[in-house]
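Build the 3D model from these lines:
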Amino acid sequence: MTGRTRGRPRDPGADGQIMKAALELFTERGLEGANFEQIAKRAGVAKVTIYRRWSSKEELLVQAIEQARTVPHEAEVWAGAEAPAEELMDSWVATFGDARFRAVLAQLVGSSVTHPALLATYRERFIAPRRALIRAALARAGHEGDLDTVIDMVVGAAMYRMLIDPGSFDDPAEVRRYLQAVIGQAGRLLPPE
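Predicted structure coming up:
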């Protein structure tokens, strides 16, 4: 005899609809406009459907933001011998050149003062693990010193350009050139391998 749960079976397509609606509303209206009621309405689901899947708006938005990113298999790429690999650079170019990602990033950073839980959740779940992967890859390559500062410089430069001069990131070739230049300059700060 198999166990049955009460109620209707869970709709696997609902998660995607909910995350899409959450991301759209967050991008258009910020954190205040991306409440469960509005997300449910746009996704065409009941509010209780969202409450059953996510314990907070921050948790839902962090998952939606990450699912919308284009970076594939980062752990595998950074675990390889060469970092950043061409696959990772291609993915960064696509992500940083995506106007939707730039809008999401602007909302994420902008909401950090009034709603610090969103950025804290994003930092804990995604930024910190990625930084650890990058730091480990640089250490494996024989680099020493203040690796966190070098990582901050690369990420900070890319974020600055994306947010302050977003039009310069409309051309994928320019995004690639800029990222390669920033990584090259940051590499000069690392002690020789």
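
drop to CA atoms for contacts and neighbour counts, all remaining ones
Noted.

Give me the packing partners of the helix or strand where residue 109 lies, helices and strands only.
Using DSSP states H and E, the element containing residue 109 is helix 99-110. Contact analysis of helix 99-110 by 3 or more Cα pairs under 8 Å, 6 or more residues apart in numbering; DSSP states H and E lists helix 12-33, helix 116-122, helix 147-164 as its packing neighbours.

Swap in 7 Å and give it another go.
Other helices and strands packing on helix 99-110, by 3 or more Cα pairs under 7 Å, 6 or more residues apart in numbering; DSSP states H and E, are helix 12-33, helix 147-164.

One more sequence to fold, the one below, so I can look at both together:
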Amino acid sequence: MSAAEATRGRGRPRDPRTDEAILRAALELFTEHGHAGTSIEAIARRAGVGKLTVYRRWGSKDELIAAAVESARGEIPNPGTDDLDGMSYAEISQVIVDALPVSARTLAEPGYRAMLAQVFGSCVTHPGLMAAFWQNHILPRRRTVHLALSRAVDEGVLPPETDIEALIDMTVGAVLYRLLRSDPPDADELLEYLRAVYRQAGMIPRQ
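All right, here's what the predicted structure looks like:
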């Protein structure tokens, strides 16, 4: 157990409202000013708490920003592969289809797009932040899509020589390119775009 974790384990129970205020302040400042323009002092000031209160919960600025970024996913569904194990391609793709409207609404929010831009802009200078974002945010969804495409190959929906990893990369790249353009789509436009891209990739059936 780290010193920070040991400190968190002592004293009164943590107030979840304080946690939420700190995460919200960290996310707002990171989105507005990036990693370099965000400090623990500024986060504490915006959250209305003392600096020590922040450090009792998160041991470093990178750890706090990573947690704040993860909190921004909102209601985007995140079905685990354990929940999908044993399902057919049609069943898994239906789970993906059902999740698309909520995903589109979240991804189309200006604040969410700005946060994504800051995360990707920090990937070289602060690789730990991208690593945390990848582990907590991207990888679980990537596993779900990988399972769907694997089922598609097994059931003959996609050819056996399909490079699943490359196909996922191309799909993610297409979505990010569309999100970060100067004329971003609204939620309805993004939903149609996601459906089109996912159909082309074979993640959901073509209709």
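
Need the TM-score between these chains.
The TM-score (TM-score structural alignment, normalised by the length of the first structure) is 0.83; 183 aligned residues with a Cα RMSD of 2.4 Å.

What span of the second structure is the helix holding residue 109 of the first structure aligned with?
Mapped onto the second structure using TM-score structural alignment, helix 99-110 of the first structure covers residues 110-121.

What is the mean deviation of that stretch from its aligned residues in the first structure?
Taken against the first structure, stretch 110-121 of the second structure registers an average deviation of 0.6 Å after superposition, with mean Cα distance after the TM-score superposition for the first structure.

buried set for the longest helix along the second structure?
Scanning the second structure for the longest helix, with DSSP state H as the assignment, gives helix 89-108. For helix 89-108 of the second structure, a neighbour-count test (16 or more other Cα atoms under 10 Å) marks 89-90, 92-97, 99-101, 103-108 as buried.

Can you tell me the number of residues neighbouring the aligned residue in the second structure for residue 121 of the first structure?
Matched across to the second structure, residue 121 of the first structure falls on residue 132, judged by TM-score structural alignment. Residue 132 of the second structure: 18 surrounding residues under other Cα atoms under 10 Å.

now do residue 185 of the first structure
Neighbours of residue 185 of the first structure using other Cα under 10 Å come to 14.

which residue in the second structure lines up with residue 54 of the first structure?
Matched by TM-score structural alignment, residue 54 of the first structure corresponds to residue 58 in the second structure.

Tell me who's in contact with residue 58 of the first structure.
For residue 58 of the first structure, the contact set (Cα atoms under 7 Å, 6 or more residues apart in numbering) comprises 117-118.

ok, now with 10 Å
31, 34-35, 64, 115-122 (Cα atoms under 10 Å, 6 or more residues apart in numbering).

Quick one: average offset of the helix or strand hosting it versus the second structure, please.
Here residue 58 of the first structure sits within helix 57-68, counting by DSSP H and E. In the superposition against the second structure, helix 57-68 of the first structure averages 1.8 Å from its aligned positions (mean Cα distance after the TM-score superposition for the first structure).
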